[in-house]
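Q: no sequence for this one, just the structure:
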C-alpha cells in the first residue's frame, strides 16, 4: 500500500510510550493558527512511501522499541486522511508484535476511522479548545467530530492521551479549560493529559510558504499560566503531565 508522508523520526520519545518510530503523514484538513508544520497541509506534497518498505525499516529498530515498551506512531498532518495506508501499516506492525499509536485531531468520520482503530493500541487526541467558536476560529473546522471520536474511543475501550496546546489569549481561558476538564472527566479511557505550551518554532515555515502567521505577537505562556491550567485538570482528578 502506498501513501504520502512528510517525514520520519526513528527514535522519538514524546509521541507515545517508550521509544517510537514516527511516521508523519502528508495532508491535513485543519489550518491551525499555531501549526509548526504547515508544509504538511497539502496532500499532494511530501514523498511517496510504501508500507512494505516502511515496515522493513521499522523492524531495524524493533529491539530498541521492545526494550523501552515503545512502538510505532503515525502522526501528521492528519493520518486519517490516508486511512487505508495507515491501516495497512498498522496490520504489518501488529503482525510483528509492535505497539501502535495514532496522533489525530479527531476530525474524522467514525466509519472511516474504525478500520484503522481495529489495529490501534493508543490514540493521541489533540483537543485544541472546548469552546466551539474559538475552536473553529483556531482550526477552521468544527469541534463536534473530535468530541464524537473521544466518546467512540471510550466505547471501543481504546485508551487516549489528550494533548492541549496552551496559547495565551486564545486557549488559556479558565472557563473553557474547566469545561474541557468536565467533559474529559466523563470518559473512562483518558490515561494522560499533556499541556503543551505554545511556541513559534514553525513561524519561519509560514514565511517560506507565503502564508500569513497571525500569532507573531503572541508570547509563550509562562510557568504560572501552565500550572494554573494543570491545576484545573487536577481538580477533576485527571492524569495531568
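A: Great, that's in hand. Quick caveat, the model's predicted, so the values are computed rather than measured.

Q: all contacts plus neighbour counts: C-alpha atoms, from now on.
A: Fine.

Q: How about the secondary structure of residue 172?
A: What DSSP: H, G, I helix; E, B strand; the rest coil gives for residue 172 is coil.

Q: Spit out the contact partners of it.
A: 166, 225, 229 (C-alpha atoms under 8 Å, 6 or more residues apart in numbering).

Q: cool, residue 215 as well?
A: Counting by C-alpha under 8 Å, 6+ apart, residue 215 has contacts 33-34.

Q: try this one next to it:
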C-alpha cells in the first residue's frame, strides 16, 4: 500500500551512507536541533516535497543496475519522524531484493521506531554523546532514545554502523572518547565505528534561514586530534572508518 511522505531531496549515487554505491533518500523533519547540523533546512516536517512511496520506489528501481551491489539508504532529517513512510519504502525495496539502510539518530521512542528498525538491513546510528547533559546541550534532547535504539538493535541482532561527530571542545575529548569506546565494546551488533570530523560547510544554510550558528568559532579538528580519536577506538579492538576531506580511510583491528 502506498504511503504519502515528505522528501527533502535524493542522491542517486551516494558513497558515504552505507556499503557500496547507494541511492539515498533524505526525508523531511527532525526533532533534534544539533548545533553543527549541516542540513537545518530538513528540520521542518512541513517542508520538502510530498511523494508517494510507490512512485519513489519505481524511481529508485530505475537505478537498479547501478546500486545492485550497494542499495538504498533512508536518511534525513530524521527518517523515523515519518515511520509509516519509511517503513513502506523499506518493505517495498526489500521485495525488490535491494539492500536497505536506515540513517538515524534514534531520537524517536521505540514504540514508534521498532517496525522500521526491524525492516532495515543495516542501521547507521548516530550517537551525539554518551553524556546525557552534553547531548542535550548539543542537540536540545537527551540520549535516552538513542541508547534504547542501540540496545534494541543488539537484542534483535540488527547490524549497526555507529556514527559519532568529533567536535573540538565538545565531543573531541580523550576521556569522553575513551568512555564511549569502552561502552560500545559491549555491543556485538556494531560492525564498525564511523568517526565524522566536525565541519562548517553547512553554516551558509543557517544564515539563509536566518538562524544563529553558535559554532561559527569552533575550529575543525586537526590531524593530530583525529589520530588521537581513532587510536582510542582502535585500542578497544573496534573497527574504525574515518571520513576526512572527502576521503575514506579504513582500518580493521584484529
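A: Great, that's in hand. No experiment lies behind these values; they were computed from the predicted model shown.

Q: re earlier: a markdown table please, covering the contacts of residue 172 of the first structure and showing secondary structure, distance to residue 181 of the first structure and neighbour count.
A: Converted to a markdown table, the contacts of residue 172 of the first structure look like this (DSSP: H, G, I helix; E, B strand; the rest coil; distance: C-alpha to C-alpha, whole Å; neighbours: other C-alpha atoms under 10 Å):
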| residue | secondary structure | distance to residue 181 of the first structure | neighbour count |
| --- | --- | --- | --- |
| 166 | strand | 14 | 23 |
| 225 | helix | 16 | 16 |
| 229 | helix | 10 | 22 |
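
Q: Can you tell me the element the closest residue to residue 110 of the first structure other than its chain neighbours falls in?
A: Using C-alpha to C-alpha, 6 or more residues apart in numbering and skipping the chain neighbours, the partner closest in space to residue 110 of the first structure is residue 149 (6.7 Å). Per DSSP states H and E, residue 149 of the first structure falls inside helix 144-156.

Q: Quick check, central residue of the first structure?
A: Nearest to the geometric centre of the first structure sits residue 103, at 3.3 Å (C-alpha atoms, centre = their mean).

Q: State the three-state secondary structure for it.
A: Residue 103 of the first structure - assigned by three-state DSSP - is strand.

Q: residue in the first structure matching residue 37 of the second structure?
A: Matched across to the first structure, residue 37 of the second structure falls on residue 35, judged by TM-score structural alignment.

Q: Please work out how many residues are found near its match.
A: 23 (other C-alpha atoms under 10 Å).

Q: which stretch of helix or strand covers it?
A: Secondary structure (DSSP H and E) places residue 35 of the first structure outside all helices and strands.

Q: Not including adjacent chain positions, what is the nearest residue to it?
A: Nearest residue to residue 35 of the first structure, sequence neighbours excluded (C-alpha to C-alpha, 6+ apart): residue 202, at 7.0 Å.

Q: how about that neighbour, what's its partner in the second structure?
A: Counting by TM-score structural alignment, the partner of residue 202 of the first structure is residue 202.

Q: thinking residue 10 of the first structure is in contact with residue 57, fair?
A: No: assessed by C-alpha atoms under 8 Å, residue 10 of the first structure is found out of contact with residue 57, at 9.3 Å.

Q: Mind checking which of those two has more residues around it?
A: residue 10 (16 against 13).

Q: Surely that one is within a helix?
A: No: using three-state DSSP, the secondary structure at residue 10 of the first structure is strand, not a helix.

Q: What's the match for it in the second structure?
A: With TM-score structural alignment as the criterion, residue 10 of the first structure pairs with residue 12.

Q: For stretch 189-205 of the first structure, give me every contacting residue.
A: Counting by C-alpha under 8 Å, 6+ apart, residues outside stretch 189-205 of the first structure touching it are 34-39, 153-154, 157-168, 184, 213, 216, 220-221, 226, 229-230, 238-241.

Q: Can you get me the start-to-end distance on that stretch?
A: End-to-end distance for stretch 189-205 of the first structure: 36 Å, by C-alpha to C-alpha, to the nearest Å.

Q: Give me the buried positions along that stretch.
A: 189-190, 193-195, 197-200, 203, 205 (16 or more other C-alpha atoms under 10 Å).

Q: Show only the entries of those found in strands.
A: Applying DSSP state E to those, the entries found in strands are 190, 193-195, 197.

Q: so which two of the buried residues of stretch 189-205 of the first structure are the farthest from each other?
A: Farthest pair in these (C-alpha to C-alpha) is 189 and 205. Separation: 35.6 Å.

Q: Need the counterpart of residue 60 of the second structure in the first structure.
A: When the first structure is aligned by TM-score structural alignment, residue 60 of the second structure is paired with residue 58.

Q: wait, what's in contact with that match?
A: Taking C-alpha under 8 Å, 6+ apart as the test, what residue 58 of the first structure contacts is 10, 21.

Q: mind listing what residue 227 of the second structure touches?
A: Taking C-alpha under 8 Å, 6+ apart, one finds nothing in contact with residue 227 of the second structure.

Q: Quickly note the distance from it to residue 17 of the second structure.
A: Residue 227 of the second structure sits 22 Å away from residue 17 of the second structure, going by C-alpha to C-alpha.
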